[in-house]
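Participant: mind looking at a prediction? Sequence and model below.
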Amino acid sequence: MHILPNTSLGFDLYNVNSNQWDTLEAPFLCLTGTGIMIPNYTCRRQKNVAALLTGATWTASAHIGRLLSLYKYPQVSFGSFDTILSDRRQFSSLYQTAHKDTSLPHGIVLLMLHFNWTWVGLVIMDDHNVAEILSDLRGEMDKNQVCIAFVEMIPDNVSTFIFNSVTNSQIMISTANVVIIYADNEYLSGLILYIDYYLVNWIIWVMKSQWDLSVGKFIFMLDSLHGSLIFAHHHVEFSDFRKFIQTYNPFKYPDDHYLALAWNKHFNCSFSGPDCKILDNCLPNVSLEMLPRNTWEMDMSEESYNVFNAVYAVAHSLHEMIINLVQNRPQGNGEVYTNPWEVIFTFYILRIVL
């Protein structure tokens, strides 16, 4: 199926910080179309933003979602599934691309049984999902006679967890040689720094999701997490994605400043400061494929797959909406202007159909 023929979707990137006020700054700038935050005002005259894609943390999506619900703006979250984001009373315009991990506790326990690991530790994020997660994991473990040696809670304050006293950490004093880390990327970084700091290299780590390799050591083979077992959602591989990454370079995409910075960092190419355009001193035929996997992953990650689905969900919704508009108003001038609430309605219809 060809969607949005003769149409290109543009995009803007906004950095979202952990501070709640800074988190709301980005959507305000996007909605107003200016360099300053002006609530209830927009400088976008005709072509509005079709939707906002948010992630990767549930907290960022939640903060932004409460704001966008006031304006009935469509929001698609590409982070891990979170039950609270499914609350239509709070987030009337938010949709999640990730699915709930209904079979993950069972899969983790099957892995424990396969290797005969019956005395394991559990590290879990202390948030609104902790009671449900503990209930599911304990239920599966009790049924299969897998015992929990300890439960270590990760607090919201990552620095408190990293520099906690060694003697107070159950990870360090427990006799369990296998530890399940039930946390997402948002808090895995703090835990990985903790493990590196204390050189905890005698434990087999089992993680519920992929983690960002950029937060680890540069020498991955000597990392304390080397050899860890990581669960990942199964998804279809896109051959075109790898081909795209193989040919992705700043000469082909000169307006991509982040790509120029990557070439400067990894291949020592020089670039001009103001516009970040690559100048010279580059080796011929270099590509991201030449970098080690702990620096750049060529395969589509779970988060990338969710971003892919989020973009296509928006594109399909716009496509269906434009078809309906053209059919209902065939004598138009060929230009179609959409309202955000129309995209939300199309999202709803597509979810019912699919």
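Facilitator: It's in.

Participant: make it CA atoms for all contacts and neighbour counts henceforth
Facilitator: OK.

Participant: what's the burial count for the closest residue to Phe347 other than its chain neighbours?
Facilitator: Nearest-residue entry for Phe347: Ser317, 5.9 Å, with adjacent residues in sequence omitted and distances by CA to CA, 6 or more residues apart in numbering. A count of nearby residues for Ser317, using other CA atoms under 10 Å, gives 23.

Participant: next up, a second structure to put side by side with the first:
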Amino acid sequence: MLGDPHEPLHKYHQSGDFFIGGIASQTFIISSPVDFTQETPSASYEELALITKNYQHILALAFAVKNVNENPHLLPNVTLGFHIYDSYFTARNTYLATMLLIYTLGRFLPNYKCDPQNTLIGVIGGLDPLTSLHMATVLDIYKIPQLIYGPAPVMNDKTPGLPFYQMVPPEKQQYTGICSLLLYFRWTWIGILTFNDENGDRFLEAVFPIFSKSGICFAFIERSHTFSVVDKINEMFEQGGKIHDRIMDSKANVVVAYGPSYSVVFLRWFPHLSGQEKVTNKPEGKVWIMTAQMELTSMVYQRTWDAETIHGSLFFSVHSNAVPGFQQFMASRNPSNTTGDGFIRDFWQQAFACVFPDINEVVGEICTGKEKLEILPEPLFGMNMTGHSYSVYNAVYVLSYALHVWFSFRLRGKMVMDRRGLKFQKECLWQLHSFLKDVSFNNSAGERISFNQNGELTTGLDIINWVVSSNQSFHAVKIGRIDSLAPPDKAFTINESIITWHRAFNQIQPLSLCTESCYPGSIKKVKEGEPFCCYSCIPCPDGKISDQKDMNDCYTCTKEKHPNKKRDFCIHKEKSFLSFEEPLGIGLTSFALAFTLITALVLGTFMKHHNTPIVKANNRDLTYLLLVSLLLCFPCALLFIGQPEKVTCLLRQTAFGINFSVAISSVLAKTITVILAFMATKPGSGMRKWIGKRLTYSIVIACSLIQTSICLVWLGTSPPFPDVDMHSMAEEIVLECNEGSVTMFYCDLSYMGFLAIVSFSVAFFARNLPGGFNETKLITFSMLVFCSVWISFIPTYVSAKGKYMVAVETFSILASSAGLLACIFAPKCYIIVLRPKLNKKEQLIRR
């Protein structure tokens, strides 16, 4: 026959008209495994390991009930009571405690209620998701409200419309807060430490997409085990040592830890379990980021342990505020003045490392009961109300206000009068759900308490920096906040200037990157086979920049700007054109003016010696026309220098083309005249009739007229105009003349090239005529120079950019004009000026 289960070792009862149930999480029972061959004995004191700091949760519930009962306006003529059991962090004890709350108090009679005077209005608990889940499995059947002060468990078969009343923010808000913290400090290479259970799996599934989308990678993911029986301690120690060594060997300086409320107890074990020898005195340090359900807790045996691991860690904590009178209430507690509190004796013995004298075997110091809670270190017990205690305190008031509204509703509706006054019907308390959803009030700390549509308290999270002093005292510094009611861009706030980092970082903000940041001017290139946070840095290609760290791609500057040398920002392009002030412009201008002057001197010399044989030879008028056209060609080059204007753009190509066509056609006419003259001297030749000025002028006019027609069509259809070229030169905005029609431009040049080739060909075939009577050899050489210049011009012009294109064309104009002038007229000027004796008809005939 199955006997009754062992009654819980720890319980706290206070009677009242209505009572609140509480499932605390304070004690581990570390025992040998159960083999089910005999009845399991009740746990002994030696098997108890207390998380002493969690005793504050129990006191918060008792203090809240005390305040409610002292408030004459909240529940007049009604008293609240409570009954609290310990879950012992196990499913079995949690189920037992829940059923003891629902049925007859103090007796295990499942599904029977033998004490109608004790009416349960709701249960507060639990601290960890598994505890809450085990409670909900039972409470949900009876529609009893459950107010949890830890993360909400996943319960797919929960009765629709009956939510968990969650006294802490939803975990999703916490995940986005952690992500914001990591991004704020640019920590993109982090480690994850969780416990190997379904809650750890759910945490990883939740944060993976959030973190990855924000560019955060995982250097490692470690899964730790807990133990519930003695046989598994060694296994846990061995695994914990390996986890510690892998964490410390990692390049990641930031570790996000997620686990149950007592996780810090195991975390403090890690340095003691390491298999690595300490070869230096340099402290090992990581930035630990703890989630909100974790608290800074310790077991009693860890009282004197070094707390270097915790120093500088960042905790997300459920928001709390100072509740008036709570510290005085805790300070007044001692085992001698509390009745019904079955938790305080074991708490007292473990917190103060003493024993009460009524224990059979007294080993160690005797507990006097006069010890002060204020002297306990923070991990064992804190005098400031923690976030979880604040949530328990608020949960009591939530139930009280819901009951208050329910009473008001019942008074207006269904009530029964007897001699003692009002007798409320208590059998319909499940209706409290409809009132709990709409609860809204200001608590004694002055904060608004209300639920959203999902049964989650609309509150935020505090970010705490734990600082451990050299004397091992602990200080909690609030450095930031996650505000659920603020706009998304203002929900996360932090004051980094007051953060104390782990001593290993010398108070310099730690870096946690797989690869050093790519500085502006370079971009990230992901390494094949590695996470996207591990990359190499490559410089931006020509013409592009990156102006921030760790950019994935370079971008092109706007067309008015260009990259600087480091390619990390854009600078305005300078306007560029072939200027009269720059050395190249000065040189070309000087060249043009000098040869204009030389041409004028040659023309003057020829006109002075107008009637000499060498001037009169080979058609004097054509010689003057050629010199005049050359005199105009050199100044034409000046139209290409200076900032392009509408007039200069219209004139530069047309004036150059027409003048050059006149010059080349003059050379062609002179050559044809010489050829016809020699052909006419042959006996019986019919060429004599072609000799004369009519033919020469016809050649010049016809050839020039064709070029003029091309230019007029060009100007009439698509004339050149001032333009801006922002693309040819990376660092300059080129002010240029847009030729309008490229076809007409090349027609202009092509026709001039055609004339030059014809003239060169005719002169080449006439080069062997007697030199004393013609200048075909000079014309041949001059046209060879002319054609060489313009043949070289084509590839040079095509490959040049910006103002250098203009410079190439200007130089070609000057060089080809100078070639004609020098090759044709230099020998004649030599004779006219230096050898006048040769400038006689007899000398020319003799030659």
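Facilitator: Right, received. Where do you want to start? These numbers come from a predicted model, not from an experiment.

Participant: contacting residues around the residue nearest to Phe347 of structure 1?
Facilitator: Residues near Ser317 of structure 1 by CA atoms under 8 Å, 6 or more residues apart in numbering: 343, 346-347, 350.

Participant: tell me the most packed of the residues you listed, by neighbour count.
Facilitator: Result: Val343 is most packed of the contacts of Ser317 of structure 1 (other CA under 10 Å), 27 neighbours.

Participant: how much space separates that one from Arg44 of structure 1?
Facilitator: 17 Å (CA to CA, to the nearest Å).

Participant: run a quick neighbour tally on Val151 of structure 1.
Facilitator: Applying other CA under 10 Å, I find that Val151 of structure 1 has 16 neighbouring residues.

Participant: wait, what's in contact with the counterpart of it in structure 2?
Facilitator: Here Val151 of structure 1 is matched to Ile221 in structure 2, going by TM-score structural alignment. Ile221 of structure 2 makes contact with 191-194, according to CA under 8 Å, 6+ apart.

Participant: with structure 1 overlaid, how far apart is stretch 172-179 of structure 2 on average?
Facilitator: Stretch 172-179 of structure 2 differs from its equivalent in structure 1 by a mean of 3.2 Å after superposition (mean CA distance after the TM-score superposition for structure 1).

Participant: what are the buried residues along that stretch?
Facilitator: Using 16 or more other CA atoms under 10 Å as the test for burial, stretch 172-179 of structure 2 gives 173-179.

Participant: chain center to it: distance?
Facilitator: Put simply, stretch 172-179 of structure 2 sits 17 Å off its chain's centre (CA atoms, centre = their mean, to the nearest Å).

Participant: try stretch 616-635 of structure 2
Facilitator: The answer for stretch 616-635 of structure 2 is 73 Å, by CA atoms, centre = their mean.

Participant: what helix or strand is the match of Val151 of structure 1 on?
Facilitator: If you go by DSSP states H and E, Ile221 of structure 2 is part of strand 217-224.

Participant: next: Lys265 of structure 1.
Facilitator: Using DSSP H and E, Lys265 of structure 1 falls in helix 257-267.

Participant: which strands and helices sit next to that helix?
Facilitator: In terms of contacts (3 or more CA pairs under 8 Å, 6 or more residues apart in numbering; DSSP states H and E), helix 257-267 of structure 1 is packed against strand 270-271.

Participant: following the strand it packs on, which helix or strand comes up?
Facilitator: strand 278-280.

Participant: where in structure 2 does the next helix or strand after that following strand fall?
Facilitator: Helices and strands here follow DSSP H and E; after strand 278-280 of structure 1, the next one along the chain is helix 302-328. The aligned range for helix 302-328 of structure 1 in structure 2 is 387-413, by TM-score structural alignment.
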